[in-house]
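In: Need a 3D model of the following:
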Amino acid sequence: MPLLRRAQLAALGAALLAAGCLGAPVAGADEQAPSGCVQPGPTLRYLVVFARGTAQPDADAQIAAACGSTTVYYPQIAVAVVTSPDPGFGDKIGPDRAYSAQGESWTSDGQSSRKKVDETMSAASLLTSTETVPTADLGEQQWDMRLIDATLAHQITEGDPRVVVGVLDSGIDPRHPDLKAALDPQLSVGCLTGKPDPSVAAWAPTTSPHGTHVAGIIAAADDGKGITGVAPGVRLASVKVVDDDGYIYPEYAVCGFMWAATHGIAITNNSYYVDPWEYTCSDQQGQRVVTEAMKRAVDYATSQGVLNVAAVTNSAADLTQPGADTHSPDNAPNHSVRRIGTECSVLPAEERGVVAVSSVGSNQLKASYSSYGLGAVDVTAPGGDVHQKPSNGDNPCVLSTVPGGYGDFCGTSMAAPHVTGVAALLASTHPGDTPAQLTKLLNQQAKPVQCPGDYDLNDTGVQDAYCSGYASFNGFYGHGMVNALAAVASGTAPRPSTGAPGADAPTRAGKGPTDATSSQQPIGPEQLAAGQ
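Out: Below you'll find the model as predicted:
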């Protein structure tokens, strides 16, 4: 789920079924179910992992024999997304091969225990126009950009439009004046069935401003109006992996990583953890399916030249403590974050090769909510903290774009896109570098932040968390605070663009399809209404 969210309980089962939100409808009297299959419903989605190298016809046949229907099959990683109304599907195809995260959200009486997000906005307000957004320059309020030397970096370069950042989130407002020039509709996609849907309706935001806020931190335009992102010269792809209830099921994330891997996206930002568990345990039946599918998807994306950046969650947890028992801020019985095994990880932040980001407030102290852990955190960045107020009176949270204007949010969700923006500057000034090389540069160029001598945030005489490690690498801050100026000063600044962003070059040398460039056509009301 998005790391910023605080959810409220809502029993939505009947309404979701009526709206068809849980997949394909149950077969009617005039439809023939496969022999030996039962269809009491509800129809659920499953992730299914196959032996590597399994061809699609073979996978489809196995799925059909177990009373399921293939939504999409990713042959590169031998993972499928399947729907089935048969409650025995998982047992038939094999409980160590199939898992329905969606099914974790249903009670024994068939009612949904999923929860609505409290940062919802009306659909109309999530689709803005230039005229409705304030035009005042808000740059003086961006303490976060000063903390990472972004303004100084922009004097050298603001990034290369050939670098595309995929924002795996709740969607990016395609009309926001600070984002519409950077947003590439041709590389944007919705993943809420586990299968890519490139229609505008599939990737535009509907109930959450979260993705738009994250996108602004990365690449809001440097136009003297509103705010400016870390890398305003790069392009953005809206990859929607957050559903209208604020959940990121693993099939959504797998779809997002596979889209990035196959469409020339250089960097992904992941300000979420995969539901329905904050900690996914590879030694638990079902959850090991999610662990394997996510590992394959992330590894494949990395092999295709994608650098993945992720937030470490807002649970204030020590991620190095296996088997610890923590509770989500949501306190939801069917959305537990308990680590019931000993091999448990926050996904995707703790996947190998992913840059894991903790959060600090304006005084560079670990944010009270930020998770941490020696070896679990790679770098840190500004995410804000209401307990750390800037000396000049600015809002202690991070100011960025939201549908209709600008807003302040705090969270590791906000820290991660600062790192993503710096990584985009590095990819711009070090063209051709691999994800491993870019990660090494991020770590080397970060400014070390020492463990605090005292981390008693509420003056009770008890430490609220313990920082282990040493000055240049520790559990609170990893290698330190990322630095935008170091990123652009260490390489060759990209040549100026000769036209619309992305119109004159491929997104990443040697990677992605040959048609991955964009004409940057504006999106109008009729396209949004038609879902084009």
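
In: From here on, just use CA atoms for contacts and neighbour counts.
Out: Will do.

In: ok, which stretches of the stretch 1-150 of the chain are strands?
Out: 7-9, 44-49, 69-74, 79-84, 98-99, 115-117 (DSSP state E, counting those that start in this stretch).

In: elements contacting the first one?
Out: Same thing as strand 7-9. When contacts are defined as 3 or more Cα pairs under 8 Å, 6 or more residues apart in numbering; DSSP states H and E, strand 7-9 packs onto strand 115-117.

In: Also this sequence, please, to line up against the first:
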Amino acid sequence: MLEENPAENTGLEVVAGEFRDEGVRFVARRLIVQLAEGAGEDPVGEALAALPEGTTVVRGPSATGRLVVLLPEADTVLANVGVAETTSAIEYVEPDVVDRAQIVPNDPRFAQQWGPTAVGAEGAWDLETGAGNVLIGIIDSGISMSADVLDHDDLRDGARITLGTDFVDGGTPRDLNGHGTHVAGIAAAAGNNATGIAGMNWGSPVYICRTLDASGNGGSADFADAVEEITDYAVARGLKAVINYSGGGPANNTKQQACQYASDRGMLVIAAAGNDNGGPVIWPAAYSTSIPGVVAVGSTDPGDVISSFSNVGPEVTVVAPGRNILSTLPTYSVSPTLPLNYGSLSGTSMATPLVTGLAALMWSRHPGHTNAKIKQCLQDSAVKLGAAAFDNSWGHGRVAARVALTCGDLIIPVTRIGPCRSRIVLCEPSTLTICRPSRLPILCQTTRLSTGCVSGLRCPSVVDGCQSSLGCRSELCDPNIPVRPPVDPVLHEIVGRLEELERRVAGESSASQGDWFYVDDDGEVHEV
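Out: Have a look, this model is predicted:
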């Protein structure tokens, strides 16, 4: 079935054993060696000298000191885990534990895309469909390609999609499993293009890395290298990154440090909670409670019912639609059970990219938010699926798209109390006293305006969003005296838009109580 582009290696050799008192599956002969900080002049040589003769370097060392080596004998991996104790050049050694794609096979011809509707995506798309300031990273089994070219109608924009490293076979990350293409479509398939489906995010750039082979297996070292590659790419270009990983397995230092690496640099890792029918949350998703930049996603069925396969635990951050999710599939055959081009699959793998696409929309709208703020907004805006504020099965709730996007917006009522005709205050050095005493917020640290409340808006700003409660004592409130515009043309435009909106609202009979607009924390004015 892979004759179109045969790969040198379409699968990892996986063996089973016990590591840290837990049964695990790991890549045969492969060890992850973390070099110690401040090691000697030749730490790689010292590390190899401590390992069996014939050990070769597969990859590295990475920028964080990770080395992947191949042992000469397949059955000696666990026997060499303790080698770190024999040399100061090595911090730790561990097997390359195997992650699995988190998918539950189901009817592949279910022809209805119910997930976006369930989370209110249509309302969110009215506000944002994806901007270039945030990168969607997909670490999975690759993406549909023919002759090294993107070939799917919903995933063929080469200007938007960057092909990263294929850690399984080398070359371009061509999907030989189908899982990666399906995940990419849920997060980022082109929308409003009269073809196929609409992904959660239509416009943000996408970066593809392949770590899962044709069987859905992938090593933790490959995952870690992919996380660092996407993170470094985003940092170098001044982007925020939301990294999707619809896979997982046992815990190890390598996955934990990769998630910490991304989180420390301001990125998010959105990971699947797992499909063990209510078992414990798998890693890396389970790092959600210890690493700020990790979000664990569980799955729901139609009607906001938790999917029977979805794992549970205190690490679940949010849940999203994950059963019978229609999305993109490769244009060529990768499995006799999967159709070409489009089909439906189930799993926390499918719930995770919906949240990834949503988080990228949120960051598109609020580029000033931190990764911790995006995560908090996902939690705070989620729909509770029970009486409690948190539940191990559904976390903080099922994601709600439009509410999540407006998290951080400032809502301002268009009302007038007293003779003050405007709430626009110039943020520049001034000795004017505005409507004192007042509850106006100070929005700019350089102002000398005497006001009585505090704002969280970023300074400098020309928008003063808190109305006065008392009458004016200032000539600024005199409608016959023009307000001097700021020098900055962008800020001047915002002032003009607010003044025009106020003039229009002032002419409507219900303006004093019923009309609203809001100014978000980036200075954008929106009508409600």
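
In: Quick check: Leu67 of the second structure vs Ser263 of the second structure, distance?
Out: Look at Leu67 of the second structure and Ser263 of the second structure: by Cα to Cα, to the nearest Å, they are 22 Å apart.

In: ok, now which ones touch Ala224 of the second structure?
Out: 254-255, 257-259 (Cα atoms under 8 Å, 6 or more residues apart in numbering).

In: What's it aligned with over in the first structure?
Out: In the first structure, the residue matched to Ala224 of the second structure (TM-score structural alignment) is Val254.

In: Same check on Phe309 of the second structure?
Out: In the first structure, Phe309 of the second structure lands on Tyr369 (TM-score structural alignment).

In: Equivalent analysis for Asn253 of the second structure, please.
Out: Match for Asn253 of the second structure (TM-score structural alignment): Glu292.

In: before we move on, what about Thr348 of the second structure?
Out: Aligned partner of Thr348 of the second structure by TM-score structural alignment: Thr412.

In: For Thr313 of the first structure, see how far away that match is.
Out: On the measure of Cα to Cα, Thr412 of the first structure and Thr313 of the first structure end up 6 Å apart.

In: before we move on, what about Ser362 of the first structure?
Out: From Ser362 of the first structure to Thr313 of the first structure the distance is 19 Å (Cα to Cα).

In: Of those two, which one has the most company?
Out: The neighbour comparison of Ser362 of the first structure against Thr313 (other Cα atoms under 10 Å) goes to Thr313, with 30 against 27.

In: What count of nearby residues applies to the match of Thr348 of the second structure?
Out: For Thr412 of the first structure, using other Cα under 10 Å, the count is 32.

In: how about it, what does it touch?
Out: Counting by Cα under 8 Å, 6+ apart, the residues that Thr412 of the first structure touches are 3-4, 271, 311-314, 357-359, 370, 383.

In: mind checking what Ala359 of the second structure lines up with in the first structure?
Out: Match for Ala359 of the second structure (TM-score structural alignment): Ala423.

In: same check, this time on His492 of the second structure
Out: Aligned partner of His492 of the second structure by TM-score structural alignment: none.

In: Where does His492 of the second structure sit: helix, strand or coil?
Out: helix (DSSP: H, G, I helix; E, B strand; the rest coil).

In: quick one: it from Arg30 of the second structure, how far?
Out: 61 Å.

In: neighbour-wise, which of these two wins?
Out: Higher neighbour count among His492 of the second structure and Arg30: Arg30, with 28 against 16, using other Cα under 10 Å.

In: Would you confirm that that one contacts Thr76?
Out: No - with contact defined as Cα atoms under 8 Å, Arg30 of the second structure does not reach Thr76; the gap is 9.5 Å.

In: Which residues are in contact with the match of Asn253 of the second structure?
Out: So Glu292 of the first structure contacts Val49 (Cα under 8 Å, 6+ apart).

In: Next up, identify which helix or strand it is on.
Out: Following DSSP states H and E, one finds Glu292 of the first structure within helix 287-303.

In: Identify each buried residue in that helix, please.
Out: 287-302 (16 or more other Cα atoms under 10 Å).
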